[in-house]
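here is the input, now give the coordinates:
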Amino acid sequence: MLESVLIANRGEIACRIIRTAKRLGMRTIAVYSEADADALFVRMADEAHLIGPAPARESYLQIERILDVAKRTGAACIHPGYGFLSERAEFAEACAQNGIVFVGPPASAIRAMGLKDAAKALVQQAGVPVVPGYHGSKQDPDFLRQKAYEIGYPVLIKAVAGGGGKGMRRVEKAADFDAALESAQREASSAFGDPRVLVEKYILAPRHIEIQVFADQEGNVVHLFERDCSLQRRHQKVIEEAPAPGMTPEMREIMGKAAIEAARAVGYVGAGTVEFIADGREGLRPDRFYFMEMNTRLQVEHPVTEAITGLDLVELQFQVASGDWLPFNQDDLEIHGHAVEARLYAEDPEKEFLPSTGKLWALDFPEDEGLRIDTGVQAGDEVTPYYDPMIAKVIAHGATREEALSRLAEALGDTVVAGPKTNVAFLKKLCEAREFRKGQFDTGYIDRNMEQLGAAPQAADPESVRLGVLRLLEHDFDLRNYRSTVQVGSAETAWDDHDGFQLAGPRRQGFPIKVDGERTEAVLEWPDPSAHHAALNVAVRWGDGVSHLIEDYMPLDPRGFAMTDDGVIVLREGRQTRIAMYDPFDIDLEHMDGGDSIKAPMHGKLIALFVQPGDRVEKGQRLAVVEAMKMEHVLIAPADGEVAEIAAEPGAQVAEGARLIVLKTEE
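Alright, predicted model coming up:
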């Protein structure tokens, strides 16, 4: 076994690799950016070395800096994890040239499968079916538009390089093709340094099914069964499971054989995933699945395969990289039960899944048999805008699919996370959705059911506001003796008292608060002012009326709250509600505007600007694009008008709420 490993990655995958490496007795070496100086993976490693500033292109994508650390520390091998340099052929080559083992396939295999057009041609020669479309090298927009017309809408524009949904756009009609092509090319160029795309027929009712393959240096290749990754949003996987619902032994054998042939076609070594798209309109059929791409690395969703096979895929990677044969053949492998993985992200489903950043004021996961948590953060850590927004992967295993899904839903319900907004409630509703439970879903399921899954704007939860107000007061006062705490009748005259004294009716004491940043008012009310331990009513005013929220005080469960620097976050049914005392002097002058400003929806980078001062714009017109956490977000005009001011330039890092464009709208 190799004696030491440098992990050329960060976050939860770095932590996951370190755990296996330490169990095997390997010395672990981490590299980190300035933003990750206090990260969990840095603390877990035996040693850690700074390689650059926060942006990935200045740190985690710097091959020479990483190799320099590897040579200085005597690392026997480098594990690239997934993302960053994991599928860069030049990185694998550089490792070999410096006498360092690359824990992954040879550079030739990465290069062969790294470009989707070439990969499709290669596997087609090996007898693997591919999706109809244009996979050539010509990139003229007029030519690609014509090819889309010939293929027939809807079509899918896909980046030739990379994966993970980057540079991918579904186009329903010809009028949308040009804008989608431009956006896909820009995102592909940003993510992979290659703007080239291909155009394919969009498969109706598509199921995304992938086969995990493993190969050693002696040419032995096996598959470790399939994973279903059909629950997606913006082509990003949300929930994955193994085995695939509705998979028959015949279909599994045929798909597994196709995946093995694809791996053999490029002389593959190590862990890889062959991804297929299947037409699910009439169930999974052997004549209706097509090769999409091969990911020449470990996958984010590999834990579900580990759960049903009992294998440690990272350990297998180290064994194969050491030159060992695979310790089994195809007939030795069996499926045990069912496993499901949910990706817990720092994003806000109620605001079109905008990335969310900030301090994790609370983070706690349940512990249970059949439950696994892979995370790279702890309470107190910061979620930054520089990297993928994943907080954790929650994996549940059970004897049956129903048991695994129920265990996952329960675990998500018991998960406590406060600070950045998250998709935990959204994930729980997905696990409980009737159609998903019955196996009636495809890659468009989430998009068709956004509102039912809670991914739509929602009003403030009155119960959360009530609890938040009480928690703030409980934090500062003894509520059961609140009248004594404020020293009722201690002033020289009744008019000097501060306990809500009034001549008639119940005593009341009002104070301004903020609910998710919006100013409103809370009112404490003592219906019976003569009682020493009076019942306590709380009312909170917002909107057009008053919501009476409580009639008596009971001690609060601390697991439902996270105290922050300026208030409290209430955690209820997976949602977060921020409650704080209102400070009239706490005004963000920089972000004040007249209401016609286009603001940055989150921390990120302004990567495109389509207008300039004096331009006339129409409602719905694209104005700019902000990129954060590897995703693009288009800003559009809220009304017809004229561009009065541009407050930021392309390439600038912008804060959430920062004014970017000022419009003079028409009355």
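
C-alpha only now, for contacts and for neighbours.
OK.

who's in contact with the residue sitting nearest the centre point of the chain?
Centroid check for the chain by Cα atoms, centre = their mean gives Tyr345 as the closest residue, at 3.7 Å. For Tyr345, the contact set (Cα atoms under 8 Å, 6 or more residues apart in numbering) comprises Pro389, Met390, Ile391, Ala392, Thr422, Asn423, Val424.

all helices for the stretch 51-200 of the chain, in order.
63-73, 89-97, 107-114, 116-125, 141-151, 177-192 (DSSP state H, counting those that start in this stretch).

residue contacts, the nearest residue to Leu326 once chain neighbours are set aside?
Spatial nearest neighbour of Leu326, chain neighbours left out: Asp216 (6.0 Å); criterion: Cα to Cα, 6 or more residues apart in numbering. Taking Cα under 8 Å, 6+ apart, we find Asp216 in contact with Val269, Gly270, Val320, Gly323, Asp324, Trp325, Leu326.

not including adjacent chain positions, what is the nearest residue to the third one?
Read it as Val320. Of all residues not flanking Val320 in the chain, Asp216 sits nearest, at 5.5 Å (Cα to Cα, 6+ apart).

so the one you found versus Pro327, what's the distance?
10 Å (Cα to Cα, to the nearest Å).

likewise Gln217?
13 Å.

hang on, the earlier thing: can you list the helices of the stretch 51-200 of the chain in a markdown table and add distance to Trp361?
Output for the helices of the stretch 51-200 of the chain, formatted as a markdown table (distance: least, Cα to Cα, whole Å):
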| stretch | distance to Trp361 |
| --- | --- |
| helix 63-73 | 32 |
| helix 89-97 | 38 |
| helix 107-114 | 40 |
| helix 116-125 | 42 |
| helix 141-151 | 48 |
| helix 177-192 | 31 |
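
and this one, please, so the two structures can be compared:
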Amino acid sequence: MPSFNKILIANRGEIACRVMRTAQALGYRTVAVYSEADSDARHVQLADEAVCIGPAPVAQSYLSIDAIIDAARRTCADAIHPGYGFLSENADFARACEAAAITFIGPTVEAIHLMGSKRLSKLAMLEAGVPCIPGYEGAEQDDATLAREAQRIGYPLMIKASAGGGGRGMRLVEEPDQLLAQLRTARSEAQNAFGSAELILEKAVIEPRHVEIQVFGDQLGNLVYLGERDCSVQRRHQKVIEEAPCPVMTPELRQAMGEAAVKAARTVNYVGAGTVEFLLAASGAFYFLEMNTRLQVEHPVTELVTGQDLVAWQIIVAEGLPLPLEQDEIKQNGHAMEVRLYAEDPAAGFLPQTGQVLRWEPAEVDGIRIDHGLVEGQAVTPFYDPMLAKVIAWGATRDEARRKLARAVEDCVLLGVKGNQRFLSNLLRHPHFAAGEATTAFIGEQFGSDASLSPQPISPAELAIAATLLYQASASANAHQGGLAGWRSAGNAPWRLVLRQGEQKHAVELAVHDAGQQPRLLARVSSTEIAIRLLRADGRWAVVELDGIRRRIAYHQQAQQLWLFGQNGDLELQDVTHEPVGSQGGAGSGTVKAPMDGAIVEVLVSEGERVGKGQLLVVLEAMKMEHPLKAGVDGVIRRVQVTRGDQVKSRQLLVEVEEA
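Modelled structure (predicted):
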């Protein structure tokens, strides 16, 4: 007899959808929880039942233990799966489930408590004989103690949030004079993200690989490892590409790391899915980093190479059953690779993006799996992590998986919100990564000048396509009006359009040679002429012929607004041909505006104060990260429009600086 029948998923987005898929396939009923901002989200639509647990801020919804336990009681859910993030590694949450007689699909309270603290877990690993990086894991957390310990450890060193993960509360310090400022930022991020400002210090291992081992334990004392994942390609300590197996792994090294991971798990009688993370030096030496007591974001790559469903394993173990396989039965086949699709703009310093998802069409490529929580029309808000989807590829070889993944990333259509597809595609196609040589230093050292990291001009071809679609929409509207609608006294004179992209305007001339069902036009953009023919446009896809070559283009149009899925991802254009001159005055260089929706966590200046160019004025928190906003000019603060705690909208004026 199963010990539970209905599973509440205490999470949102793609991981909530992914857990539901397996739970429902195994015959369990599922319950979604959601905040007011997520009322129309995909995970809400997929669940058998759904309960609103509070307002948008995570502290009042997805981090509210009482609200989630109450939702389980109201729906008679007898098990809770926490996903990852939020409360997944919160010992108090696991304890509350236990007190409410609800099965927590995860490890024990004791294991979460110990391994959830980088400080305590490292002490336990040192005692167990697991290799660790030299550092400071003490309870004294004042600046003087940390500065003294940093001097002992030596620079460069890493500051890490003891309770953290995902790069939050983590800072590289290369010189002593950087330490105090980085401690302040790390503490603030750690407190906001994890509710604990406790930090540890570690000697920085230069240019290592980041390799993690998937472990699994059952309630009968069995423990196994399911191979490794290489997560070396990182930006700001956040994983960007994950793959299995590791390109430099040998059978001997895999066994040594696997056995060390199992030893780490055995110290806490580990039950369920866990990941032991290591730094792998070029010499082959490896060092314990941390243990994540939950399912990892990148678990699909392990699933694809082992053929196992790790969520199903979690549920089986939570029911008290033995692990499905013993160690010698676990095999790897082929290669798998994963990237994370984020709502962010790499060309603007990876600024998180908010807005409405107007089009979402996942790629359809053989051997591709896409885990996502998106539906068209939903809002991407500043309240949650900007990850939208995971794109995972399997291939018989590493290069096959890499090629498939690059194509799938390029073919995932996302309109209305900027995404990081071009950045991911260029990473996957980079020769250094293709050769399997990437370490944690790869992006910083090999990729800094990539075209995806700076604004790229819209191409004449893209402007020609946009102008043609706007012309066709106008012509169709005029045809429906009848009479003299659309009549032009200029005869065959070219149509002249002005299209705005951001702050830039582009002039396009269209000479119409055939205004039939498949219009033929000649577009002129500056000195470039492009022969274009519109073969089909259905509101989602357009088929155009450019200088004799056919292309299929995803698009979305609302009145004079047009979104194109171009070579650099989402392109937003507006037809401003008939806009009065001077109606779009821009803000001066002395204004500081919110780059996205978010909350003001610090205001560091006051009106009348003299400031210098580059001086920090305001700190904005959005999508779990802090964003410093600085003065663009030397001058005097003329107006401060916000105070700490204010919620602000994208492009909202925050501070005005009168230039000196």
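
where does the TM-score land?
Once superposed, chain against chain, the TM-score is 0.92 (TM-score structural alignment, normalised by the length of structure 2); 642 aligned residues with a Cα RMSD of 2.6 Å.

re earlier: higher neighbour count, Gln217 and Pro327 of structure 1?
Neighbour count, other Cα atoms under 10 Å: between Gln217 of structure 1 and Pro327, Gln217 has more, with 19 against 10.

my guess is that one meets Leu326, correct?
No. Using Cα atoms under 8 Å as the test, Gln217 of structure 1 is too far from Leu326 to be in contact (9.0 Å).

can you pull the residues that touch both of those two?
Val320.

what is the aligned counterpart of the residue nearest to the centre of structure 1 in structure 2?
Mapped onto structure 2 by TM-score structural alignment, Tyr345 of structure 1 lines up with Tyr342.

separation between its match and Tyr384 of structure 2?
Taking Cα to Cα, one finds Tyr342 of structure 2 at 12 Å from Tyr384 of structure 2.

swap in Thr75 of structure 2?
For Thr75 of structure 2 relative to Tyr384 of structure 2 (Cα to Cα), the value is 25 Å.

that older thread, tell me the counterpart of the residue nearest to Leu326 of structure 1 in structure 2.
Per TM-score structural alignment, Asp216 of structure 1 is aligned with Asp218.

list just the nearest of the contacts of Tyr345 of structure 1 to Glu474 of structure 1.
Proximity of the contacts of Tyr345 of structure 1 to Glu474 of structure 1 was ranked by Cα to Cα; the top entry is Thr422 with 26.4 Å.

so the closest one sits right up against Glu347, yeah?
Yes. Counting by Cα under 8 Å, Thr422 of structure 1 does reach Glu347; the two are 4.9 Å apart.

which one's more surrounded, those two?
Comparing Thr422 of structure 1 with Glu347 by other Cα under 10 Å, the one with more neighbours is Thr422, at 28 against 21.

show me what the longest helix anywhere in structure 2 is packed against.
When structure 2 is parsed with DSSP state H, its longest helix is helix 460-481. Counting contacts by 3 or more Cα pairs under 8 Å, 6 or more residues apart in numbering; DSSP states H and E, helix 460-481 of structure 2 packs against strand 504-514, strand 520-525, strand 528-537, strand 561-566.

ok, the aligned residue in structure 1 for Glu509 of structure 2 to Leu606 of structure 1 distance?
Aligned counterpart of Glu509 of structure 2 in structure 1: Val523 (TM-score structural alignment). From Val523 of structure 1 across to Leu606 of structure 1, the span is 43 Å (Cα to Cα).

which of the two has more neighbours?
Ranked by neighbour count (other Cα under 10 Å), Val523 of structure 1 and Leu606 place Leu606 first, with 22 against 18.

that one contacts Gln653, correct?
Yes. In this structure, Leu606 of structure 1 is within contact of Gln653 by Cα under 8 Å, at 6.4 Å.

how about the strands in the stretch 251-400 of structure 1?
In the stretch 251-400 of structure 1, the strands defined using DSSP state E, counting those that start in this stretch lie at 270-279, 289-295, 338-345, 347-348, 354-355, 358-359, 362-364, 371-375, 382-383, 390-398.

distance to Ala174 of structure 1 added to these, as a markdown table?
Below are these laid out as a markdown table (distance: least, Cα to Cα, whole Å):
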| stretch | distance to Ala174 of structure 1 |
| --- | --- |
| strand 270-279 | 23 |
| strand 289-295 | 23 |
| strand 338-345 | 34 |
| strand 347-348 | 31 |
| strand 354-355 | 28 |
| strand 358-359 | 40 |
| strand 362-364 | 46 |
| strand 371-375 | 42 |
| strand 382-383 | 39 |
| strand 390-398 | 35 |
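
tally of neighbours for the closest residue to the match of Glu509 of structure 2 other than its chain neighbours?
Excluding the flanking residues, the one nearest Val523 of structure 1 by Cα to Cα, 6+ apart is Gly510, at 4.2 Å. For Gly510 of structure 1, the neighbour count with other Cα under 10 Å is 15.

and Gly510 of structure 1, helix, strand or coil?
Three-state call for Gly510 of structure 1 (DSSP: H, G, I helix; E, B strand; the rest coil): strand.

what's the match for it in structure 2?
By TM-score structural alignment, Gly510 of structure 1 lines up with Arg496.

Ala244 of structure 1 versus Ala14 of structure 1, what's the distance?
From Ala14 of structure 1 to Ala244 of structure 1 the distance is 28 Å (Cα to Cα).

what does Val314 of structure 1 give?
Going from Val314 of structure 1 to Ala244 of structure 1 by Cα to Cα gives 22 Å.

before we move on, what about Glu352 of structure 1?
Glu352 of structure 1 is 28 Å from Ala244 of structure 1, by Cα to Cα.

then Asp615 of structure 1?
52 Å.

these two: who's more crowded?
Ala244 (24 against 12).

for the counterpart of the more buried one in structure 2, give its distance to Val233 of structure 2.
Correspondence of Ala244 of structure 1 to structure 2, assessed by TM-score structural alignment: Cys246. Distance, Cys246 of structure 2 to Val233 of structure 2, by Cα to Cα: 12 Å.

now do the helices in the stretch 201-350 of structure 2.
According to DSSP H, counting those that start in this stretch, the helices that the stretch 201-350 of structure 2 contains are 251-266, 299-306, 310-318.

next one: stretch 47-64 of structure 2 to chain centre, how far?
Centre-to-centre, stretch 47-64 of structure 2 and its host chain are 20 Å apart (Cα atoms, centre = their mean, to the nearest Å).
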